[in-house]
Every structure is written in C-alpha cells, then in structure tokens.
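Novice: predicted coordinates and the sequence they were generated for:
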Amino acid sequence: MINYVLFDGPEVRPHLLPLVFTRPMAELRIGIRTITEKWTDWLGVQPTHYTQSYLQEKYPYKKGSDTIYIHGGLCPSERLIRSLEELEPGEALLQGPILLAVRGKHLPLESLIHDNPAFHKQYYWDKVTVVQRLPDLVAYNGEQIAADFERITEGRTSQPITDRFTAYYNESKIFIEEGVELRSAILNAENGPIYLGKDVQVQDGVIIQGPFAALEGAVINLGGKMRKSTTIGPHCKVGGEISMSILMGYSNKGHDGF
C-alpha cells in the first residue's frame, strides 16, 4: 500500500512565513478546506506531514517503503491523482522548476528539491494550483472555493432558505448545512458558489457575493459585506467589509471597516 506524505519544500517554506511557523504548509486553508483535507478526500486516506522537527510531534510523519511525497502547497485534482499513481520508484513529477511529487523510500527533507540529480524527472503539463508564495493563497482562493464546493456538495441536498426576507440569486450554487441561522440577508452566487457550514450565523442585513465560504460556527455580524473570494474559517466572528481574504479559523474581525 502506498504511503502518502505532504512535505514542506525547503525551497518554498521560507516564502510562506510567518503562517507556517505553527503549522505545516498543507495545513493552510485555501478554498473551503485545508490542503490536507483536500488530499484526504481525494485519496481516501489520511496523509502525514514531513515538516520541521519542532512541528513533528503534533504533526507526525509516517515512514514507508513505498512513499509518494507530495508538495505541501499542491491542491489535488483527478488528473493529478492519476499522474501520481503512475510514478515509478525514483521518479519525480515536476512542472517547470516546481517539484510536485517524488516516489521512493525515506528521503531526507532537504533532498526534496526540484534539481536533485538523483530523481528521474517526469513533467506534468496540465494546469495545477500550487501555493508557492503568500499571495497565491488569495489569488487562487476563489477557484478553490468552487472546486471544494463541487466535491463537498456532490450528491447532497442543501438546507432550504426559509426566511422570507432573505434574497438569493443562482440558488443552485448556494449550499447551506444544518443549523445555519439566516435572517434578512442577500446571497448572490451569480459569479461563484456560496457555502455556509454547520451552525453558521448570518445576521440581519448581511450581503454575500460568491465565491464565498463560511465554515462551522462562524458568525457574520449585522450588516456585514462579504465580497468575492473570501473564506471565513471555523468559529470566526467577522463584520464590516471583507474582500479576497482568508481567516484560517478561531479569529475575529468583528468590527466595521474594510
């Protein structure tokens, strides 16, 4: 059985500080899910993390005789999964100078670089979403909300919008989990999906433009303006105007202002 590991590339990690001081790269949230959660869904198994030694106690690394090491900033897709499965031991998958994945036995973290001569290189030519720098998180967030939305909602039925004072547009791209409180809001999913997670509170007068996601337990205060490509992580409390932003979770920006 193949062992899957999400690694913190030594060429990339410094560019994602300070966010990765306290977490592996794959624990960053982009779209609705973290990168780890995306891979767990696509692979059907929980990958482990190969990161800095001081983080390994919380995020343990599982060694294996047949391991596929995956760039911690890489977001999965069906075509990419197939390409990873086709890798032979000793082969690396690259796109330009970006090392996407390597298959092999235990490899030192510092060896996971694109120009390692020990790797037999294969190249991936389809489009990929890979986080290499901090601005990539917000640049790709809208498209990842849409991709995650399709995975999360496939074959499922949204809770109905029962509040008669809430207006909504493009209802097929709005998904509401159980326990959501929604009052006198405007939901516009014409330019991208809107996902409201379990027990989210959308208070009176809130305006939301898709693509947008609010995760479990989040609260959007009275009159909040949530613009496109925004993710509000679990148990956050937000207000005012927010645009092209990601709140990872358990954070507050409850005041008015932009």
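Specialist: On my side now, so go ahead. Numbers count the residues shown, from 1 in each chain.

Novice: all contacts plus neighbour counts: C-alpha atoms, from now on.
Specialist: Will do.

Novice: skip the chain neighbours and tell me the closest residue to residue 255.
Specialist: residue 239 (5.4 Å; Cα to Cα, 6 or more residues apart in numbering).

Novice: the one you found touches residue 224, doesn't it?
Specialist: Yes. Assessed by Cα atoms under 8 Å, residue 239 is found in contact with residue 224 at 4.8 Å.

Novice: now do the shared contacts for these two.
Specialist: Common contacts of residue 239 and residue 224 (Cα atoms under 8 Å, 6 or more residues apart in numbering): residue 256.

Novice: who touches residue 38 in this structure?
Specialist: 75, 76, 148.

Novice: how about 6 Å then?
Specialist: For residue 38, no contacting residues are found, by Cα atoms under 6 Å, 6 or more residues apart in numbering.

Novice: what do you get for residue 201?
Specialist: Residues near residue 201 by Cα under 6 Å, 6+ apart: 180, 181, 219.

Novice: all helices for this protein, in order.
Specialist: Here the chain has its helices, by DSSP state H, at 35-43, 78-85, 134-139, 141-153.

Novice: pull out the buried residues from the second one.
Specialist: So that's helix 78-85. Neighbour-count burial for helix 78-85, counted by 16 or more other Cα atoms under 10 Å, picks out 80, 84.

Novice: show me what it is packed against.
Specialist: Packing contacts for helix 78-85, counted by 3 or more Cα pairs under 6 Å, 6 or more residues apart in numbering; DSSP states H and E, involve no helix or strand.

Novice: the same query, at a cut-off of 10 Å, please.
Specialist: Counting contacts by 3 or more Cα pairs under 10 Å, 6 or more residues apart in numbering; DSSP states H and E, helix 78-85 packs against helix 35-43, strand 67-71, strand 91-95, strand 98-104.

Novice: one more structure, for comparison:
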Amino acid sequence: MCGTAKDPTIKGIKMQTVIFDDDALSNLYPLTLNRSIGDLRCGITKLRQRLESIFCDSEETCVIIAENLVPLYQERHPDWIINSAVRGEKLYLNSRIVITADAVEQIQKLDFGSCLYAGQNIVAIKVKDTSIFPDVAKLKKKLCNIKLYNCLADIIQDNSRMLMRDYHLHFYDGENYFETEPGVTVLHPYNVWVGEGAEFSPGVILDASEGPVVIDTGARIMANAVLCGPVYLGKKSLVKIGAKIYGGTSIGPVCKVGGEVEGTIFQGYSNKQHDGFLGHSYIGEWVNIGADTNNSDLKNTYKTVAYYSYTHKAKIDSGNQFLGCIIGDHSKTGINCSINTGTVIGIGCNLYGPNLIRDFIPDFSWGEAEKLEKYRFQEFCETAEIVKQRRNLSFTATEKELYKNIYNMRI
C-alpha cells in the first residue's frame, strides 16, 4: 500500500522499509502456516500494508519471511524484494507491531545504528548497512513500551480499534461513491464510505452511529441486511438477505456472509452464507461454514477463554472474556455444527456431525469431532482445485508443495 495516505504523525522517513516476521510465527498458527504474519488482516488492511502506508516512501515492498514461504510469495509477488539484501538506509519493522500514535513516534525517533526492543523482542531497527538482516549485537539497544501481537486472539480483540483508525487514515477524505438509494437507511452518513460499483438492495440498514461502515469496490448487500459499525466489507464480497453484521467485523475480499456475525475477521475468499452465529473469531481463506453452524464466544461462567497454542502444544489462557473460534485455510463445516468457545481448527479440515467441535482439531482432519481421521492429501488437493477454479484462480504446484509439507508435519 505504498503511496496511500500517510499517518499525520509522520514527517516522512526517506529510506527503504523492510517488514520482517520473527520467531513468533508459530504463535499465530494455523493462519501463518501458509502465509506471512504481515499478511494477516486486522481492521481494514493487513498488518504489512498498514506499516507500509505509515512508514514506506518507496514503491518497493521488502519483506523477510520464513524460508518455506518464499517460493509461494515469489510466485504470487514477483516484484517484491523477498529475503534479499537492500542497499542504502533501511528501517526494519516487526510485522507484529501494534500501531498506536506513541508507537509511531518512538519508531520515528529511532537513531541510525539503533534497535528498539520490547522485552526480548526486536521491534524496529534503523541502519545503513546492506546485509539482509543486521547483526543486532553491534547495535545500540533501546527498550520501548511498544506492544506486539502475540496471538490471533490479540488481533481479534484489536480489530474494532483498527477499523476506526484505518477509516480515518485511508477513507474519510478519500473519493466516496456513497449515494442514498431508495429503501436504504443510513445512520450517521458522514461515517460511511462506499466504493465504486457497490450495490444495495431495498431494506438495507447501514448504522455508523458507533463506528464507520466501509463498503469496498464492487461489494453487494442484499435486502434487509443490517451492518453496524465499525465494520468493513471487502471488494466483491456479498452480504446475504437479512444478515446481521455487528461491530468489530472485517470481511476481506470475495466472501459471502449471512446469518449473525460479530467481532470477526474473514481473511478473504471464504463463505458463511447461511443462518447461524459466528462471534469473535478469525476465519482464514477458502473456508466454508455450513448452514446453521454456530459458535460460542462466551463461557457460561463468564471467565476468560483458553485456546490451543501450537507453540505450547496445550491450551493457554487468552486473557479475553470473548473468544470464538479460529479456522485455518481450506477448512469446512457441515450443517448444524456446533463449535465451542476458543476452538482452534487447523488447515484443510472437513468436519460434520452432531458432536461438539471443541479444543483443537489438527490440520487435515476429516470426520466427526469424536471420530477424526486424517484427510487424504490427494482428495484435499482435488477439492482445493475445484474451490479455487470457482473464483477463476488456480491451485498451483507451488501451493500444493507447501501444503504437502504442512500435511507431512501435521502438528
């Protein structure tokens, strides 16, 4: 997103910005098994896009990512500089940075030859050398109070705040195609932004009284749907008839969403077309949630919710009272499935039946929650190919190889 509106607190940093993933990658599994941390969505944009929009003066995107992801990223983004040396002055930024005005100011004030730390975590580095990644032992260490996202629950909880921040930074003063159409009710219209070609059917309510409503280019909202801000509907996404989309929800591109949704992030290219509740969850790409699938996002005891951590290989406390489910890419649920509070569903799962889906479903699982088998890899690939072809995309050999490696390591 280089070239978008700059954060007003930034005067301009004329150097190459490099966004790097650190060793916390596994803390954000299963979503980062097949993508960079910087490509996780939070608010309207992805983490990397937000850092670039604030700090990047160059048109080049420079990233440092896990080696196993490099072939896929080189295939998808041949113009990016990936895990390569960049000449000249450089600002390295941890992709997990939680953006606040104070964090921006601390990074802006960083001197050359210095490294910002939050505890043991590198937050930012400012250097003039040409190595791929600086030798931090030779740099001046400065402690800071900048926060980093440590898990997907952190991102879910911060989504409402980032929706409002992104709106005021990227959309508030941007070209707006918003027009009041017959039968469409808009509350607090100055907090509504509509992209070119967006469509609204009669009975739609856009309620921006408690936060912005952003309807991106080519999105469509069917009759009698209600969207309460802060909410983002991505490019070419569809909200179904009578849907109820509550605040804190980000729906990425090319999704179909219906029923009742609250405080949830859809990475993109996923469907929840039918009735059923989904709350305080993170949904990957190419996910399909069956009719009347429901999840719990609050315990009956009102205590904080625990979730399965790939890093710890056990459930840990999220510290949050509200936490629904986390679903990895290419996973599916059948009709009438029930998902318990804090459930983590890995990549490539196909789940059905009356048993409560709870705790942790390993990657590439197939069947009922109490009778899981390992998904046959060839069958997984065949389904993935069909699903992507429906969106005029291909399941490439590079993708297949990455998923094969994930399948073989099945955590």
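Specialist: That came in fine, so what should we check first? Predicted model only: the values in this text are computed from it and were never measured.

Novice: show me what residue 229 of structure 1 aligns to in structure 2.
Specialist: Using TM-score structural alignment, the partner of residue 229 of structure 1 in structure 2 is residue 248.

Novice: hang on, that match packs against residue 208?
Specialist: No. Between residue 248 of structure 2 and residue 208 there is no contact under Cα atoms under 10 Å: 11.9 Å.

Novice: so stretch 206-223 of structure 2 corresponds to what in structure 1?
Specialist: With TM-score structural alignment applied, stretch 206-223 of structure 2 matches the range 187-204 in structure 1.

Novice: identify each buried residue in that stretch, please.
Specialist: Neighbour-count burial for stretch 187-204 of structure 1 [16+ other Cα under 10 Å]: 187-190, 192-204.

Novice: from these, which land in strands?
Specialist: 187, 188, 194, 195, 196, 201, 202 (DSSP state E).

Novice: farthest-separated two in those residues?
Specialist: 188 and 201 (17.0 Å; Cα to Cα).

Novice: so what corresponds to residue 167 of structure 1 in structure 2?
Specialist: Checking TM-score structural alignment: residue 167 of structure 1 goes with residue 185.

Novice: could you find the closest non-adjacent residue to its match?
Specialist: Residue nearest to residue 185 of structure 2 in three dimensions, not counting chain neighbours: residue 205, with 4.7 Å by Cα to Cα, 6+ apart.

Novice: contact partners for the nearest residue in space to residue 203 of structure 1 that is not next to it in sequence?
Specialist: In space, and not counting its chain neighbours, residue 203 of structure 1 is closest to residue 222: 5.0 Å by Cα to Cα, 6+ apart. Applying Cα atoms under 10 Å, 6 or more residues apart in numbering, we find residue 222 of structure 1 in contact with 183-185, 202-207, 238-240, 254, 256.

Novice: same check, this time on residue 146 of structure 1
Specialist: Residue 146 of structure 1 touches 31, 32, 173, 192, 193, 194, 195, 210, 211, 212, 213, 229, counting by Cα under 10 Å, 6+ apart.

Novice: how about these in JSON lines, adding distance to residue 5 of structure 1?
Specialist: Shown next, in JSON lines, are the contacts of residue 146 of structure 1 (distance: Cα to Cα, whole Å):
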{"residue": "31", "distance to residue 5 of structure 1": "21"}
{"residue": "32", "distance to residue 5 of structure 1": "21"}
{"residue": "173", "distance to residue 5 of structure 1": "33"}
{"residue": "192", "distance to residue 5 of structure 1": "32"}
{"residue": "193", "distance to residue 5 of structure 1": "31"}
{"residue": "194", "distance to residue 5 of structure 1": "31"}
{"residue": "195", "distance to residue 5 of structure 1": "29"}
{"residue": "210", "distance to residue 5 of structure 1": "33"}
{"residue": "211", "distance to residue 5 of structure 1": "30"}
{"residue": "212", "distance to residue 5 of structure 1": "29"}
{"residue": "213", "distance to residue 5 of structure 1": "27"}
{"residue": "229", "distance to residue 5 of structure 1": "29"}
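
Novice: helices along the stretch 301-411 of structure 2, start to end?
Specialist: In the stretch 301-411 of structure 2, the helices defined using DSSP state H, counting those that start in this stretch lie at 377-389, 397-409.

Novice: list the buried residues in the last one.
Specialist: Neighbour counts using 16+ other Cα under 10 Å place 398, 399, 400, 402, 403, 406, 407 of helix 397-409 of structure 2 among the buried residues.
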